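Undergrad: output the structure for:
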Amino acid sequence: MALKNSVSFRSLFVKYILYFIFGTFMLFLFVFFGLDFILKANIVFPANYFEKKVEQNRYEITRAKKVTEVLVPEGCQYGVYSRRGRILYGNFKVREFQKVWRDFENNKVTSGRNRYYKFFYRSNEICIVRYPLRAQFTNLFLRKYFPDIENLLYILAFLIFITYVLLLSAKFGRYVSGEMNVLMKVTEKIKHHNLDFNPKHSRIYEIDRVINSLDDMKRALRDSLERQWNMESARKNQISSLAHDIKTPLTIIKGNAELMKESCSDYNVAEYNQHILKSAGEIERYLELLINMIKSEVSIAFNPVKINVKTFFEKLETQGKVISERKNIQFVGSKEKNVPEFFHGDEELLYRAIVNVISNAVEYSQEGGKINFKLGRKNSSISFSVEDSGRGFSKEELQLAGEQFYRGDSSRNSKNHYGMGLFIAKSFVRLHRGCIKLSNSKITGGALVILEIPFDEF
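TA: Model (predicted):
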């Protein structure tokens, strides 16, 4: 449900356009009344100030024996010529005297931008005064460094205008960004599978509609996941119950077979009975594995503690040597010097994960082979690598190994390998935000499995 005071993007845009128009209008008033104020406050001379001053001194300029700078207002320049154009005196720059006389001969009353001439005919001379026709500061210092006050006001107004536009844009951007963050928070929570929350509403109508759609999707997804979880939980309970039910008649079959073995002396019957016992034992192992797998999926308690790296490694090394002895495999452990002294993790789960990988390495290695077990560090992760001397991984196994119940071709003949070792190890390592990398060793030619566990994430 949308907020009552939410606005559409169109209304929001019109609102800020009105802000822009209002700000521009106020800036125009500032320039107009600002110029009027500084004129009335005698901070600035009006544009025709010097023209009036020159005109007021016309009589003195035409009648004086010699034109001096006292008769010419400050800020104006003058030059006195003979009737034939010979330069007599004045304060024009040397290179300007001839140009001013040419302008006089051509009857030009202007000299460049905002500069004008007045001509005064004396007895045998001509005085030419050049004056500015623009507003100027009354203060000499300001007039020197800011001779064109109108352009100064335009530049100042332009800078204020640009600043206003930037501030208005930033305000608009922050407003929209803040409303978009509300939407982003909703998507982030859904992304991280947090489906039990009430989203905040946006003050922008279109964004609020998207949030409402995401909220509907979140509820539908949550309901779907709950149904799926309930179905999956029911399925696992059924499989677990069935596995336990199968164990009861299997125990009876196995018990009767053992009694027959003890009471029957016939060789053929004893041989058949041995097959029954062996197959029954395999079925028991299948059922036990199935039950453990279901338990591990339903609930895995994750209890991270501070683990001593040296002690943990020695424990794994000892277990690896025990597992390798049954196939007379050489188990070699090594530890790099730059590994941290401690790291945090669930010791029991990590122990089970690494032992599973070691067991797989023993299973695939031939008798008399070799397994290298190495503890190292890679950036901010601690790594455990297991390198065997078996046949290595095929391309298919590199892609699918670690999937539940997956077994490579060579493992299909093994009675003790059910494709669960790497799957369980992968599940436990993921709980530690780590990863498992599979490859083939360039040294032994066998499989290389590396388990990486971040030690600075907890």
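Undergrad: hey, let's count contacts and neighbours off CA atoms from now on
TA: Will do.
Undergrad: please, where are all the strands along this structure?
TA: 44-45, 77-82, 87-90, 115-121, 125-132, 136-137, 305-308, 330-335, 342-345, 370-378, 381-387, 435-440, 447-454 (DSSP state E).
Undergrad: distance from the chain centre to the fifth one, please.
TA: Taking the mean of its C-alpha atoms, strand 125-132 sits 70 Å from the chain's own mean (C-alpha atoms, centre = their mean, to the nearest Å).
Undergrad: can you redo the strands of the chain as CSV with distance to Met293 and mean neighbour count?
TA: Below are the strands of the chain laid out as CSV (distance: least, C-alpha to C-alpha, whole Å; neighbours: other C-alpha atoms under 10 Å):
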stretch, distance to Met293, mean neighbour count
strand 44-45, 92, 20
strand 77-82, 104, 21
strand 87-90, 110, 16
strand 115-121, 98, 17
strand 125-132, 98, 22
strand 136-137, 92, 23
strand 305-308, 24, 13
strand 330-335, 28, 17
strand 342-345, 21, 19
strand 370-378, 26, 20
strand 381-387, 23, 22
strand 435-440, 19, 17
strand 447-454, 21, 23
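Undergrad: how much space between Leu168 and Ala280?
TA: As judged by C-alpha to C-alpha, to the nearest Å, Leu168 and Ala280 stand 81 Å apart.
Undergrad: Tyr145 too?
TA: In terms of C-alpha to C-alpha, Tyr145 sits 107 Å off from Ala280.
Undergrad: so for the two, which sits in the more crowded spot?
TA: Neighbours were counted for Tyr145 and for Ala280 using other C-alpha atoms under 10 Å; Ala280 has more, 18 against 9.
Undergrad: please list all residues in contact with the residue nearest to the more buried one when sequence neighbours are not counted.
TA: The spatial neighbour of Ala280 that comes closest, neighbours along the chain excluded (C-alpha to C-alpha, 6 or more residues apart in numbering), is Lys254 at 6.4 Å. Lys254 is in contact with Ile276, Leu277, Ala280, counting by C-alpha atoms under 8 Å, 6 or more residues apart in numbering.
Undergrad: now for the residue nearest to the first one when sequence neighbours are not counted, how many residues are close by?
TA: Closest residue to Ile276 apart from its sequence neighbours, by C-alpha to C-alpha, 6+ apart: Ala257 at 7.1 Å. Residue crowding around Ala257 was assessed by other C-alpha under 10 Å; the count is 20.
Undergrad: Ala257 contacts Tyr272, correct?
TA: No: judged on C-alpha atoms under 8 Å, Ala257 makes no contact with Tyr272 at a distance of 9.6 Å.
Undergrad: please give the structure of this sequence too, so both can be compared:
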Amino acid sequence: MAIRRSLPSLKVVFGTYFLTIIVACLLVSALVLLAFNRASDSGLLIPANQTEQRLLKQKQQLEQTSSFQARLLPKESHYVFLNKDGKVKKSNMSSKLEAAALRVSKGKEVDHNTYGYFMTIERQDGLLLVNYQLVSRYRLSWMNRYLPSAQVIVIIIFTLINLLIFILVTLYFARSLQRQLAPILTATGQIADQDLDFTVGSSNIKEFNQVLTSLDSMRVALRDSLMHSWQLEQEKQNQIAALTHDIKTPLTVIRGNTELLNSTSLSGQQQEFIQYSLKNIGQVETYLQQLSYLAKNSQLQDFHPEKIKVAAFLEELSQNSQALAARKDIKVQFFNDLSDNQLTAYWDKDLLKRALMNIISNAVEHSPKGGQLQLTCHLKDDLFHFTCLDSGQGFSREALEKATYQFFQDDTSRHNRNHSGLGLTIADNIIRLHEGSLNLSNDLKTAAGRVEVILPLTKI
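TA: Predicted coordinates:
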């Protein structure tokens, strides 16, 4: 992977993000103020101090006219004119505002937020108090009636635009970061799928590129490790296959000579020894067949599922299990809860029969003579459940974890050594080919060994 030099770090990226927001907000503030000033210059907005400025211009005239003339006051102002005795002579104020004006005339302070501001004008015939507000107003009266004040509108516009800027800038930088993260997500996804023959991409951010470099190193190391493990597994399977083939030749010679010897005139004890030898030769041949099966790579080339009738399959399984258990006088109880005789499944009949018979054979082997075997079949959530419950001593804790491992023999609780430890391994492999699962447990009531197989009915 080619690494670009002098790339910006995340610190620079986030610094750019915040600087962009700040600059954009300052520009918007300047534009809003410019628009506010333009509105004031055009006459649409009346400045907040316009009334005060007009009063200051008219103050000298208001002081010197022979009689008080209200027309000289701005329309938006309110007044109260007191004679020399402090009595109200003229007023257009409300009673509340007038009371506040009287307090001002006596030198007292009032709340400007509530009552606004007062300008005191002394005349020869009395005292004039003019009330005004330092608030921007609209030139049109209906705008003053229905719209918020100009200051409030400026604050609202400023807030909304700044919020919009924050959202847009954040979305832009988020999408930019997503694009920079894409090579990392792609690499991790392909590694998770064990697709290790790919080229790791690059990013324009320093820290992301460091992560990508680490992922590329991990990809190479994992690929080499898996390749080495696969080569070791292939070598092991090839050795097993070769050894199996090599053993078959001398074993065939031994069987042939033993059968020839059996055809000669022998004593009863010699006949007994010959039969014992032939029996063990047959068992060795069975082990070799199982080893040959395991030497094949997951048996995918021999896996041929097809649509079969479940009822007929289970009937054949019941007959075979009865015959297998008869040699130890074991009673088989076969419970079939499947009511639909036309129910079909997409299974490899021969392979699956072999798997289930391995499970049943294992249960028979570890059940005492004259014991019983319970086989149960039922459907749950469109899945086929097969349970085999023997009457033996149950699985040890180690067996519950390792019983499906190759050559594992649970000598602690199920001590018969007359088996290779491959039965459950082969069964587990076949069931996995059918996208099913094999679970081992001990029965809660009897503590006997319990094996449950769960299989889908349709092709996955």
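Undergrad: TM-score for the pair, please.
TA: Overlay of the two chains. TM-score (TM-score structural alignment, normalised by the length of structure 1): 0.85; 456 aligned residues with a C-alpha RMSD of 3.5 Å.
Undergrad: turn the contacts of Lys254 of structure 1 into TSV, including distance to Glu317 of structure 1.
TA: Formatted as TSV, the contacts of Lys254 of structure 1 follow (distance: C-alpha to C-alpha, whole Å):
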residue	distance to Glu317 of structure 1
Ile276	37
Leu277	34
Ala280	33
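Undergrad: tell me the one of those nearest Trp229 of structure 1?
TA: Among these, Ala280 lies closest to Trp229 of structure 1 (C-alpha to C-alpha), at 33.2 Å.
Undergrad: residues in contact with the residue in structure 2 that the residue nearest to Ile276 of structure 1 lines up against?
TA: Matched by TM-score structural alignment, Ala257 of structure 1 corresponds to Thr258 in structure 2. Neighbouring residues of Thr258 of structure 2 by C-alpha under 8 Å, 6+ apart: Ile274, Ser277, Leu278.
Undergrad: again, only this time at 10 Å
TA: Thr252, Ile274, Gln275, Ser277, Leu278, Ile281 (C-alpha atoms under 10 Å, 6 or more residues apart in numbering).
Undergrad: wait, doesn't the last one sit right on Pro250?
TA: The one in question is Ile281 of structure 2. No: the criterion here is C-alpha atoms under 10 Å, and Ile281 of structure 2 misses it with Pro250 at 11.0 Å.
Undergrad: Ser176 of structure 2 versus the nearest residue to Glu109 of structure 2 once chain neighbours are set aside, what's the distance?
TA: Nearest residue to Glu109 of structure 2, sequence neighbours excluded (C-alpha to C-alpha, 6+ apart): Arg103, at 7.3 Å. Going from Arg103 of structure 2 to Ser176 of structure 2 by C-alpha to C-alpha gives 64 Å.
Undergrad: cool, and Asp41 of structure 2?
TA: Distance of Asp41 of structure 2 to Ser176 of structure 2, computed by C-alpha to C-alpha: 43 Å.
Undergrad: do Gln393 of structure 2 as well
TA: 64 Å.
Undergrad: who has more neighbours out of those two?
TA: Taking other C-alpha under 10 Å, Gln393 of structure 2 and Ser176 do not tie; Gln393 has more neighbours (18 against 12).
Undergrad: which position in structure 1 pairs with that one?
TA: Looks like Gln393 of structure 2 aligns to Arg391 there (TM-score structural alignment).
Undergrad: residues contacting that match?
TA: Per C-alpha under 10 Å, 6+ apart, neighbours of Arg391 of structure 1: Tyr364, Ser365, Gln366, Ser410, Asn440, Thr444, Gly445, Gly446, Ala447.
Undergrad: helices - which of those residues land there?
TA: Tyr364 (DSSP state H).
Undergrad: most neighbours among the contacts of Arg391 of structure 1, which one?
TA: Among the contacts of Arg391 of structure 1, Ala447 has the most neighbours (other C-alpha under 10 Å), with 25 neighbours.
Undergrad: quick one: what's aligned to it in structure 2?
TA: Checking TM-score structural alignment: Ala447 of structure 1 goes with Gly449.
Undergrad: quick check: its match touching His366?
TA: Yes: with contact defined as C-alpha under 10 Å, Gly449 of structure 2 reaches His366; the gap is 8.8 Å.
Undergrad: which neighbours do the two share?
TA: Common neighbours of Gly449 of structure 2 and His366 (C-alpha under 10 Å, 6+ apart) are Asp390, Ser391, Gly392, Gln393, Gly394, Phe395, Arg414.
Undergrad: so how far is Met184 of structure 1 from the residue of structure 1 most remote from its centre?
TA: Most distant residue from the mean C-alpha position of structure 1: Ser123, 85.5 Å away (C-alpha atoms, centre = their mean). Computed with C-alpha to C-alpha, the distance linking Ser123 of structure 1 and Met184 of structure 1 is 89 Å.
Undergrad: then Phe9 of structure 1?
TA: 18 Å.
Undergrad: repeat that for Lys378 of structure 1.
TA: 34 Å.
Undergrad: check contacts around Leu225 of structure 1.
TA: Counted by C-alpha under 10 Å, 6+ apart, Leu225 of structure 1 has contacts Leu195, Arg219, Met231.
Undergrad: can you check Val70 of structure 1 too?
TA: Val70 of structure 1 neighbours (C-alpha under 10 Å, 6+ apart): Asn57.
Undergrad: how about TSV for the strands of structure 1, with distance to Lys415 of structure 1 added?
TA: Listed next are the strands of structure 1 as TSV, based on distance: least, C-alpha to C-alpha, whole Å:
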stretch	distance to Lys415 of structure 1
strand 44-45	104
strand 77-82	114
strand 87-90	120
strand 115-121	108
strand 125-132	109
strand 136-137	103
strand 305-308	35
strand 330-335	23
strand 342-345	33
strand 370-378	21
strand 381-387	22
strand 435-440	23
strand 447-454	20
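Undergrad: just so I know, which of those strands lies nearest Ala353 of structure 1?
TA: Here strand 447-454 is closest among the strands of structure 1 (C-alpha to C-alpha), at 9.1 Å.
Undergrad: what is that closest one packed up against?
TA: Counting by 3 or more C-alpha pairs under 10 Å, 6 or more residues apart in numbering; DSSP states H and E, the packing neighbours recorded for strand 447-454 of structure 1 are strand 342-345, helix 347-364, strand 370-378, strand 381-387, helix 421-431, strand 435-440.
Undergrad: rerun at 8 Å
TA: helix 347-364, strand 381-387, helix 421-431, strand 435-440 (3 or more C-alpha pairs under 8 Å, 6 or more residues apart in numbering; DSSP states H and E).
Undergrad: okay, angle between that strand and strand 370-378 too, please.
TA: 30 degrees (axes from the mean of the first three to the mean of the last three C-alpha atoms, to 10 degrees).
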